[in-house]
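Enquirer: Build the 3D model from these lines:
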Amino acid sequence: MFFVDTIELEGLGNRSYLAGGAHTAVAVDPPRDIDQVIAAAVRRGVRVSHVAETHIHNDYVSGGLELARVTGAAYLVPAAADVSFERVAVHDGDTVEIDSDLTLRAITTPGHTPHHTSYALQEAGAGVTAFTGGSLLIGSVGRPDLVEPRLTERLARAQHTSAHRLAVELPDETPVLPTHGFGSFCSSGQAEGDTTTIGKEKAGNPALVQDVDTFVAELLAGLEDVPAYYAHMGPANASGPEQIDLTPPAVADAEGIAARLAAGEWVVDLRNRVAFAEGHVAGSFNFEAGGKVATYLAWLIPWGKPVTLLAESPEQLAAAQRELARVGIDRPAAAAVGGPASWLRDGETPASFPRATFADLAGRHDDESVVVLDVRRDSERAGGYVAGSVHIPIHLLHRRIGELPAGEVWVHCASGMRAAIAASLLDAAGREVVSVDDEFPAAAEAGLTVRAG
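Expert: Reported below is the predicted structural model:
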């Protein structure tokens, strides 16, 4: 009998897998914090004999090289991937034995990257699971525009071909286990549901129900901005990532926090947005630990700028440090645990700003001193927006604050998390701000005019 364990990376919207038999297993697309994979193997009582990458990742730092080093596993990487380390070069059709009667077969599936490779897990020669990485996802495919703009259309067409190859070669009942599609911006669309099979995808995945020209046209039309930090992930993975270091950062006291702010460094408060709005260190930014802290902090921060983390507990700090390391923010410059009372110098008082609902905004919308700022993505705004609102997506705001008209800024997103980030950026820049902590459908319910995009 075989097993497949899923390792969820909710903050990044990805999944990794450990699959094997009674004695040995393969880790597929492992995260940088490999202790999770090792713990899963220990629970199963198996040895990690192989580590397999479906592609050189653009959205996170891989733990594959380190996991292979620590466990002595063979490191399987697509042969066409240009890397600077020793690996087992995998070609189309190659098979490796994972355990008794359990093999892994490579299926070249270019599209997400030129070298992308999926893997079919076979028991006694029959396919039982497909690890599809960034190829065939749940209801979509991996985006084709992360490698080179001139290759985007060619890779989009390759995605269509690759999806059809998987659909032809694998039985309808084969479970499809992708790496992307659960919130990652590597996906061209987000998964609807947690599980799927080849048969289900044949019935509804655009790559399998549309002709190639229609598929490519719609895929390319739906692509949105790429997170800025992606530019650093591929090169890091191709050169061989450094070993992860999750030891606690240096402790920052109130004087140190003030000095780092004065030096133009980023001080990031990980507490929830309600606590931050009620009181925080002036000049600090709010990326709440319960949100997608790694994605949005890595997207917004100038790459390489020192960051100091402020957390309400050691556990919150450790979790955020782990998540940030997954995207290459390896070592916080410093950190502090507690709250504003211990982060402020004697005589200083916490900064704050109000939170509100769309109903509150409806009561002020006709006030000419109010500026409504929408920080959602282009595709979200296309579905409807508050009449008269200014649109600056969250990842562009820190560079475009100067474009906002004078007045009190009421900032909203789709649910409140990104609005809180934006409000902290505006507050730090000296703007009078109100964070709309509400679900966007409540705008129309409150009587605000919502126009079609």
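Enquirer: can we go C-alpha only for contacts and neighbour counts from here?
Expert: OK.
Enquirer: Leu309 is in contact with Ala336, isn't it?
Expert: Yes - between Leu309 and Ala336 there is a contact under C-alpha atoms under 8 Å: 6.5 Å.
Enquirer: who's in contact with stretch 418-436?
Expert: Counting contacts by C-alpha atoms under 8 Å, 6 or more residues apart in numbering, the residues outside stretch 418-436 that touch it are 273, 282-287, 353-358, 361, 375-376, 394, 397-398, 401, 407-413, 416, 437.
Enquirer: this one next, for a side-by-side:
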Amino acid sequence: MFFADILEIEGLGNRSYLVGGVRTAAVVDPPRDIDRVIAAAARRGVRIVAVAETHVHNDYVTGGLELARLTGARYLVPTGASVAYVRVPVTDGDTEKIDEGLVLRALATPGHTPHHTSYVLEEDGRAVAAFTGGSLLIGSVGRPDLVDPRLTEQLARAQHASAHRLANELDDEVAVMPTHGFGSFCSSTHAGGEHSTIGAEKSSNSALVQDVESFVKELLSGLDDVPAYYAHMGPANAAGPAPVNLTAPDRADAREIARRLAAGEWVVDLRNRVAFSESHVAGTFNFEVEGQLATYLAWMIPWGRPVTLLAQSAEDIARAQRELARVGIDRPAAAAVGSPDDWVTGETPLASFPRATFTGLTAARGRGEELVVLDVRRDGERAGGWIEGSVHIPIHQVHQRLDEVPAGTVWVHCAGGMRAAIAASVLDAAGRDVVAIDDGYDSVADAGLTLVTPTRR
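Expert: This next block holds a predicted model:
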């Protein structure tokens, strides 16, 4: 009897899988922090004999090379992937024995990348699960625009063909187990659901219910922004990532924090946005450890800039360090645990700013206050409508476009509050008067604010 354990990659919206039988197992698309994978195998009492990559990943740093080295497992990487290390090249139809009666069969599914390969788990010759990576997702497919703009349409058409190949060659009851699609920006559209099968996807997945021309047109028109750090992930994975180092970073006292702020380094406060708004070290940025820390910090920070982490507990520092290592921010320059009173000096005073709701914004406008409404949602979100008179700068561009924010107190909003808090901290660090709207966007109409809805053509 086989098992297929899901390893959730928090924050990045990805999954890895430990799949095997009684004695041995394989890992598909492992995360950078492979201690989690090794612990999962130990709990199962199995030895890892194969590590399989569906593609050279563009959104996170893989732990596959190091996992294969430590366990002695065969490292399976698609033949078409250009990599700098020794691996077992996998082509369409190749098989890899995992345990008695269990085999992984490679199935070429280009689209997310030109070399993308899915792995079908066969038990006694019968397909039982498909590890589809960035090909067929739950309700969607992996985006085709991360490799080269010149290849985007070609890869979109390949995604359609690959999805149909999976649907045509596998029985309806075969489980679909993708790597992307649980909040990952590698998904072409929002993918819903936790579990699926080939049969379920046949009835609902756009790649399987639309003809190729309609599918490609809709897919290309709906692609979201690409996180800036993605540009560094593919090269890192192709070169062969170094082993991750999760030992605790050097501790920073208040003077060290002040020195790093003065040097223009990023000092990141991981506390929740309510605590940060009430009191924080002036000049620090707020990326909640409970939010999508790795995605947004890696997206916004100038690549290679030292980062110092501030948190209430050592556990929060360790969690943040683990998440950042997954996207190539390997070692925090320093860290401090405690509260703002512990981190402040005469050179770096405490700061604060108010939080509000959309109803509060309506009231402030009614009082005639000089204010600007800053919408930091992404382009795709803004396209669905916006608050009349608002200025739009996506969250990942705010720190680069501060001079475009008009004069006045800045009331900043997103869709729920997390990104507004990040943007508010950036504006506050730049010396702007700011109010963070900590409210759901679906409250806008009830607050009496006028919404602009674009005309559909």
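Enquirer: from the contacts of stretch 418-436 of the first structure, which ones fall inside helices?
Expert: Taking DSSP state H, the ones among the contacts of stretch 418-436 of the first structure that sit in helices are Arg273, Phe358, Leu361, Ile394, Leu397, His398.
Enquirer: May I ask you to confirm that the last one is in contact with Leu300?
Expert: When you say that, I think you mean His398 of the first structure. Yes - distance between His398 of the first structure and Leu300: 7.4 Å, which falls inside the contact criterion (C-alpha under 8 Å).
Enquirer: Secondary structure element holding the spatially closest residue to Phe353 of the second structure that is not a sequence neighbour?
Expert: Setting aside the residues directly before and after it, Phe353 of the second structure is nearest to Ser277 in space (C-alpha to C-alpha, 6 or more residues apart in numbering), at 5.3 Å. Ser277 of the second structure is part of helix 273-278 when elements are defined by DSSP states H and E.
Enquirer: That helix against the first structure, how far on average?
Expert: Once the two are superposed, helix 273-278 of the second structure sits an average of 0.3 Å from its aligned residues in the first structure (mean C-alpha distance after the TM-score superposition for the first structure).
Enquirer: Same check on stretch 231-239 of the second structure?
Expert: Following superposition, stretch 231-239 of the second structure is found to deviate from the first structure by 0.3 Å on average (mean C-alpha distance after the TM-score superposition for the first structure).
Enquirer: Arg165 of the first structure: neighbour count?
Expert: The local packing of Arg165 of the first structure (other C-alpha atoms under 10 Å) involves 15 other residues.
Enquirer: did I read that right, it in a helix?
Expert: Yes - residue state for Arg165 of the first structure (DSSP: H, G, I helix; E, B strand; the rest coil) corresponds to a helix.
Enquirer: Okay, it and Leu208 of the first structure: tell me how far apart.
Expert: Taking C-alpha to C-alpha, to the nearest Å as the measure, Arg165 of the first structure falls 10 Å from Leu208 of the first structure.
Enquirer: again, but for His365 of the first structure
Expert: From His365 of the first structure across to Leu208 of the first structure, the span is 46 Å (C-alpha to C-alpha).
Enquirer: cool, and Glu368 of the first structure?
Expert: Distance of Glu368 of the first structure to Leu208 of the first structure, computed by C-alpha to C-alpha: 51 Å.
Enquirer: more neighbours, those two?
Expert: Taking neighbours as other C-alpha under 10 Å, Glu368 of the first structure and Leu208 compare with Leu208 leading, 22 against 9.
Enquirer: Confirm for me that that one is in contact with Gln159.
Expert: No - under the criterion of C-alpha under 8 Å, Leu208 of the first structure is not in contact with Gln159, lying 10.1 Å apart.
Enquirer: and for those two, which residues touch both?
Expert: Here Leu208 of the first structure and Gln159 share no contacting residue, scored by C-alpha under 8 Å, 6+ apart.
Enquirer: Hmm, Ala22 and Val46 of the first structure touching each other?
Expert: Yes - applying C-alpha under 8 Å as the test, Val46 of the first structure and Ala22 come out as touching, 6.7 Å apart.
Enquirer: Pick out whichever of these two has more residues nearby.
Expert: Neighbours per residue, other C-alpha under 10 Å: of Val46 of the first structure and Ala22, the larger number sits with Val46, 18 against 14.
Enquirer: Quick one: residues contacting that one.
Expert: Val46 of the first structure makes contact with Gly20, Gly21, Ala22, His23, Thr24, Ala25 under the criterion C-alpha under 8 Å, 6+ apart.
Enquirer: Identify the residue nearest the last one in space, chain neighbours excluded?
Expert: The shortest distance from Ala25 of the first structure to any non-neighbouring residue, by C-alpha to C-alpha, 6+ apart, is to Val48 (4.9 Å).
Enquirer: in which helix or strand would I find that neighbour?
Expert: strand 47-52.
Enquirer: just checking, next helix/strand downstream of that strand?
Expert: Beyond strand 47-52 of the first structure in the direction of the C-terminus, DSSP H and E gives the next helix or strand as helix 64-71.
Enquirer: got the angle for that following helix vs strand 47-52?
Expert: Relative orientation of helix 64-71 of the first structure with respect to strand 47-52: 160 degrees, computed using axes from the mean of the first three to the mean of the last three C-alpha atoms, to 10 degrees.
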